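1. Based on what follows, work out the 3D shape:
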Amino acid sequence: MTDKPRHLLTLDSLPRATLEALLERAQAFAAGEQARDALDGVAVCTLFFEPSTRTRLSFQLAGQRLGAHVLGFDASTSSTTKGETDLDTFRTIEAMGVRGFVIRHKGDGAVTALAAAAGPGVSVLNAGEGRSAHPTQGLLDMLTLRQAKGTDFSQLKVLIVGDVLHSRVARSDLHALRTLGAGEIRVCGPAALLPDDGTLRGCTVVDDFDAALAGVDAVMMLRIQRERMEDGLIASLDDYHRHYGLTATRLRRAAPDAVVLHPGPMNRGVEITDEVADGPQSLVLRQVANGVAVRMAALDLLLGC
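-> You can find the predicted model right below:
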């Protein structure tokens, strides 16, 4: 690939050719292609300052499948609890000869700042930064959509539902959908949970969830973050479910072959019912499986020969 990037921090402004090349490589891995020696001898650290299940484990498995030496980092059991700064932690691990960092952090700009401090030959992959970006989640969502709907997104109607304001997943999905030329992007959620900073440019915002579902090809549900109740941004979980919960009855308003995605973790009975989450139109577990393939492709791009 020409113009190989050093870091992968966001999908915003990522060239379409690079994005599509990543998806093609990920599809090859998903189909069973082996690359055990691609990162043979390369040390990769999953540097997570926030809890994670899917992202952390899939990155670790991806690195192992590429032959990397994978080091796990848990902030709760590290010297950060003794006052060590994030930058000192990063530089300490870098000094051990680690070439690749997979970093998750709650602070917007924190991963980007660590990437700027990286020494020569060291690459950083953003595994979730504040509310601003989660590029590999966006990539795995696009791979899942491509598998279900084909590579031409120009006629695709996609609906994103929920707390877009605080969602790094939604932002990365929106970046990718625009780059891939999605035909129509609809957004639905409580007004207090929709951003007004340009994030939704080019999107059709629909207040009524039932109306928003009409004829869509894909429904991308977002986790309702329960702390938003404490902030007074939603009245109650029951009220949220009544207005924005995806039920089997509601899903019938979408296209007959519509698919349902959710980045997890799911709040069952709040933003999605068991019947939908476990139903035939749900691609939630395929997203999880695709996460390993996408993260293999991303690590291979940044750190492979």
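2. Going by C-alpha atoms from here, please, whenever you check contacts or count neighbours.
-> OK.
3. Validate this expectation: D141 resides in a helix.
-> Yes - assigned with DSSP: H, G, I helix; E, B strand; the rest coil, D141 falls within a helix.
4. Can you report how many residues lie near it?
-> 29 (other Cα atoms under 10 Å).
5. and if you look at V164?
-> V164 - counted by other Cα under 10 Å - has 26 other residues nearby.
6. wait, what's in contact with it?
-> 170-171, 189, 193-195, 222 (Cα atoms under 8 Å, 6 or more residues apart in numbering).
7. Please generate a structure for the following sequence too, so the two can be compared:
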Amino acid sequence: MPEEIEEIQEPTAHDFNQKHLLGLAHYSKEDILYVLDQARYFREILERPVPKVPTLRDKTIVNLFYESSTRTRLSFELAQKRMGADVVNFSAKASSVSKGESLKDTIRNISSMKIDMVVVRHESPGVPHFLTRCVDAAIINAGDGAHEHPTQALLDMYSMRDIHPDLQDKNIAIIGDIAHSRVVRSNIIGLTKIGANVTVCGPKTLMPVYVEELGATVSYNLEETLAWCDVAMALRIQLERQENGTELFPSIREYHQKFGITMKHLEKYPDFTIMHPGPVNRGVEMESEVADSKRSIILSQVTNGVAVRMAILYLLSGRSRV
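-> Model prediction:
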């Protein structure tokens, strides 16, 4: 098995000197492409009869989740165990945080246990940056408020490259709750850096004023957007992040009528690929049949997420593949 692993060499030479993954704003085009190329190696690992490699043996990783999560937390945990790491899962609800302990004291106490990496999700933007000032461990942002979600964007780009190996000048549409999504910010930053064209589409009440400054084009017309794009990524309506809930649009039903992707759209526009970072609200962002159609790569995104997170863990661990 070791000989088989060594046969797969890094596709391009690149001086990757990042210590953390706080957001894609801190990564260059070359950094992003290097991560995606590394993920191909780990994606192949996942297809083997024994999908494990001892790359992170003797490394201790803490999953520090202050927000509820299913896909991201399980994906990171599976990636870590596939690579032989010692994993500690931290839940704020079942910790001293519920007794009033501060984030700074929590992370310093955890750090005193000699950890190597921290994967953190928190409702407040900037927490991953703050942790870099508290501990020496590598910090990976698993989502901070409505700011960034870099590993989701990386797995999205990896999934797009499965369909379009070169994303230069490809047209990517992101549709839905743009204002409250950390996924959209990281995707716009990453996709524009590697040369893709990005259009965001949704109700005016869910469109932030800064989005064009990030390099995206704004549209309020779903039909025009789907006619233009090569990939359509729908986003969940995040009612839990909205102060006024459905007051930002008349009703869920009307939202679906104006911005929901239907089977009629797939028939009318036969070329674009369907994506969604999950969880999918069937009958809202898209019809159930759309999510299950052959044009959808939603489940592939989930599998690719493990490979991409394995690549990030490997690159930030300072270990060589063995």
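8. circling back to that earlier point, among the contacts of V164 of the first structure, which are in helices?
-> Of the positions in the contacts of V164 of the first structure, 170-171 sit in helices, assigned by DSSP state H.
9. And E223 of the second structure, what's its match in the first structure?
-> The equivalent of E223 of the second structure in the first structure is D210 (alignment by TM-score structural alignment).
10. Show me what counts as buried in stretch 38-53 of the second structure.
-> 38-43, 45-46, 52-53 (16 or more other Cα atoms under 10 Å).
11. And stretch 19-34 of the second structure, by the same measure?
-> Buried residues in stretch 19-34 of the second structure, defined by neighbour count with 16+ other Cα under 10 Å: 19-24, 27, 31-34.
12. how far does it sit from the chain's center?
-> 13 Å (Cα atoms, centre = their mean, to the nearest Å).
13. With stretch 233-240 of the second structure instead?
-> Distance, centroid of stretch 233-240 of the second structure to centroid of chain: 14 Å (Cα atoms, centre = their mean).
14. sorry, back to before: for the contacts of V164 of the first structure, which one is nearest D163 of the first structure?
-> Set against D163 of the first structure, the nearest of the contacts of V164 of the first structure by Cα to Cα is L193 (4.9 Å).
15. Could you report the neighbour count for the counterpart of the closest one in the second structure?
-> By TM-score structural alignment, L193 of the first structure lines up with L206 in the second structure. Using other Cα under 10 Å, L206 of the second structure has 18 neighbouring residues.
16. Ok, E267 of the second structure next?
-> Counted with other Cα under 10 Å, E267 of the second structure comes out at 9.
17. and it, which of the three is it?
-> E267 of the second structure ends up helix, using three-state DSSP.
18. list the contacts for G162 of the first structure?
-> 188-190, 193, 221-224, 244, 271.
19. ranges for the helices of the stretch 1-150 of the first structure?
-> Assigned helices in the stretch 1-150 of the first structure, in chain order: 16-30, 54-65, 86-94, 110-117, 135-149 (criterion: DSSP state H, counting those that start in this stretch).
20. Mind putting those helices into JSON lines with distance to A298 of the first structure?
-> Listed next are the helices of the stretch 1-150 of the first structure as JSON lines, based on distance: least, Cα to Cα, whole Å:
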{"stretch": "helix 16-30", "distance to A298 of the first structure": "7"}
{"stretch": "helix 54-65", "distance to A298 of the first structure": "9"}
{"stretch": "helix 86-94", "distance to A298 of the first structure": "20"}
{"stretch": "helix 110-117", "distance to A298 of the first structure": "16"}
{"stretch": "helix 135-149", "distance to A298 of the first structure": "8"}
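21. of all those helices, which lies closest to T249 of the first structure?
-> Judging these by Cα to Cα, what sits closest to T249 of the first structure is helix 135-149, at 21.8 Å.
22. which parts of the closest one are buried?
-> Under 16+ other Cα under 10 Å, the buried positions of helix 135-149 of the first structure are 135-145, 149.
23. Going by distance to A62 of the first structure, which of the residues you listed wins?
-> For these, the nearest to A62 of the first structure is T136 (12.2 Å; Cα to Cα).
24. The closest one reaches A293, doesn't it?
-> No - using Cα atoms under 8 Å as the test, T136 of the first structure is too far from A293 to be in contact (10.1 Å).
25. one step back: could you flag which of the contacts of V164 of the first structure are buried?
-> 170-171, 189, 193-194, 222.
26. for these, which one is nearest R131 of the first structure?
-> Closest to R131 of the first structure, out of all of those and judged by Cα to Cα, is R171, at 8.1 Å.
27. residue contacts, the equivalent of L143 of the first structure over in the second structure?
-> In the second structure, L143 of the first structure lines up with Y158, judged by TM-score structural alignment. Residues counted as contacts of Y158 of the second structure (Cα under 8 Å, 6+ apart) are 36, 39, 304, 308.
28. Could you measure from the residue nearest to the spatial centre of the first structure over to V294 of the first structure?
-> Centre of the first structure computed as the mean C-alpha position; nearest residue by Cα atoms, centre = their mean is Q137, 1.9 Å away. Q137 of the first structure sits 9 Å away from V294 of the first structure, taking Cα to Cα, to the nearest Å as the criterion.
29. ok, which stretches of the stretch 201-305 of the first structure are strands?
-> Applying DSSP state E, counting those that start in this stretch to the stretch 201-305 of the first structure gives strands spanning 204-205, 218-221, 259-261.
30. Which one, of those, ends up nearest to H166 of the first structure?
-> Of the strands of the stretch 201-305 of the first structure, nearest to H166 of the first structure by Cα to Cα is strand 218-221, at 13.5 Å.
31. list the helices and strands the helix ranked longest in the first structure packs on?
-> Ranked by number of residues, the top helix in the first structure under DSSP H is helix 284-303. When contacts are defined as 3 or more Cα pairs under 8 Å, 6 or more residues apart in numbering; DSSP states H and E, helix 284-303 of the first structure sits against helix 16-30, helix 54-65, strand 123-129, helix 135-149, strand 259-261.
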